[in-house]
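Trainee: Sequence first, then the predicted structure:
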Amino acid sequence: MEKEMDVRLSPPWYTYHRKVMALFMRDPQVHIRDLTELSEGKYGYMILVDNKAKAEAMKAILPQEVKIGNIAIQATILGPDENNVELAKREETELYNTAFSGNPIFEKILSRSYGPFGYNYCIFKKEVIQFWNDDLSDYSGNYNGLAADIAGELLKSEHICFCTSAE
């Protein structure tokens, strides 16, 4: 007799949280708590950052609330004393450099001009980010992607292009 399988899939707000974790969890100064249900249709998670400047930069580039359908996801970013931090008011390139400094998936920030046009690049190392995600298109149920793609999807950016190192 064949055994029946109980198939359940995680809702997309869990995928969002896992992507945030994938971008920042390898940074030894960043600690991301689990996603919790705050009330009907509202979820939240906390990010504890050991460095105040990094916490302020992360608060500036990571949306504090995201809506997925009728679900709201709130991010609370706290500094070294577990206090709420101010939103950093610096140039966007400096914010990204501070937020990702010390993170092993981050390579560098570069700027380049093409004639009268200037571009800023947040460059991530050439590696696949992989985490379990109930993904039926992957044999093992994993999400597989690049840090640059995840950053482009999750982070606030007006003048930053996210890309993967060619080296």
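Mentor: Yep, it's here. Residues are numbered from 1 along each chain as shown.

Trainee: From here on, just use CA atoms for contacts and neighbour counts.
Mentor: Noted.

Trainee: so how far is stretch 42-59 from its chain's centroid?
Mentor: Using C-alpha atoms, centre = their mean, to the nearest Å, the distance from the centre of stretch 42-59 to the centre of the chain it belongs to is 11 Å.

Trainee: For it, buried residues please.
Mentor: 43-59 (16 or more other C-alpha atoms under 10 Å).

Trainee: Included below, for side-by-side comparison, is a second structure:
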Amino acid sequence: MSNVADGASQPGLAPPWITLQRQLAATIGRAPGVRVGQPREQGRTQVIEVTVEDPAAGTGLATILTPQYPGNTIQVKVLSPAGQPYPARLVGSNEELQGVVRAALGANPLFVETVIASTTPPIGPRVWVVFQAQVVQFPNDDISDLFLNFNGVAEDVFAAVLRGDYGPGLVLSTSTQRAARGHG
């Protein structure tokens, strides 16, 4: 009987910084000119550097990616090819946030559009980032998968790496593109 893991030892759980690096690489790393580095230890923190060639996309990604994770154990830094950090922008309106998202993700093949809308009337409008209806897959010690892959809808994986809150009344949400009607 063959070992599906190609001779690998028993699966173990990937540490959270490895999972995050793989999520970033499988989502934002699909855009041309965006490279997601391997995590490296800096004191008690794991740092993941995202190198972005286009300055507008770099500033956009620095603004919309979650920069720090609980307990300060994982940081995401968005850098120019020269190693300089891109500054995150302060956004003051849904329209500004929408523009930043478009700059950050416009070249990403999983990105479809941004929409400012409210789905629940008591809650005001928010910026929705709409993604392709595609599966994002990467190896991640998922014991529920025969080949130990993580398999997730692109929108869900982006939701895990993007900031959601930008201040009072400024919320970024994710969605999958509209399904074709007439099936089923």
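Mentor: Yep, that arrived. Source: prediction; values computed, not measured.

Trainee: Structural similarity score between the chains, please.
Mentor: The TM-score (TM-score structural alignment, normalised by the length of the first structure) is 0.85; 162 aligned residues with a C-alpha RMSD of 2.3 Å.

Trainee: Tell me, how many residues neighbour Gly68 of the second structure?
Mentor: Actually, residue 68 of the second structure is Gln rather than Gly. 15 (other C-alpha atoms under 10 Å).

Trainee: Wasn't Arg18 of the first structure part of a helix?
Mentor: Yes - assessed with DSSP: H, G, I helix; E, B strand; the rest coil, Arg18 of the first structure lies in a helix.

Trainee: quick one, what contacts it?
Mentor: Taking C-alpha atoms under 8 Å, 6 or more residues apart in numbering as the criterion, Arg18 of the first structure is in contact with Phe131, Asn133.

Trainee: Kindly state which residue of the second structure is aligned to Lys52 of the first structure.
Mentor: Taking TM-score structural alignment, the alignment pairs Lys52 of the first structure with Pro55 from the second structure.

Trainee: no no, Ile129 of the first structure
Mentor: Looks like Ile129 of the first structure aligns to Val136 there (TM-score structural alignment).

Trainee: now Tyr14 of the first structure
Mentor: Using TM-score structural alignment, Tyr14 of the first structure lines up with Ile18 in the second structure.

Trainee: follow-up on the earlier one: may I see the buried residues of the host helix or strand of the match of Ile129 of the first structure?
Mentor: Val136 of the second structure belongs to strand 135-139 when elements are defined using DSSP states H and E. By 16+ other C-alpha under 10 Å, the buried positions in strand 135-139 of the second structure come out as Val136, Gln137, Phe138.

Trainee: Could you check how many residues crowd around the closest residue in space to the second one that isn't next to it in sequence?
Mentor: Ranked by C-alpha to C-alpha, 6 or more residues apart in numbering and with sequence neighbours excluded, the top spatial neighbour of Gln137 of the second structure is Asn151, at 4.6 Å. For Asn151 of the second structure, the number of neighbouring residues by other C-alpha under 10 Å comes to 15.

Trainee: wait, doesn't Asn151 of the second structure sit right on Val136?
Mentor: Yes - using C-alpha atoms under 8 Å, Asn151 of the second structure is in contact with Val136, at 5.8 Å.

Trainee: Other residues contacting the helix or strand harbouring Gln75 of the second structure?
Mentor: Secondary structure from DSSP H and E places Gln75 of the second structure in strand 74-79. Here strand 74-79 of the second structure makes contact (C-alpha under 8 Å, 6+ apart) with 17, 45-52, 58-59, 61-62, 65-69, 85-86.
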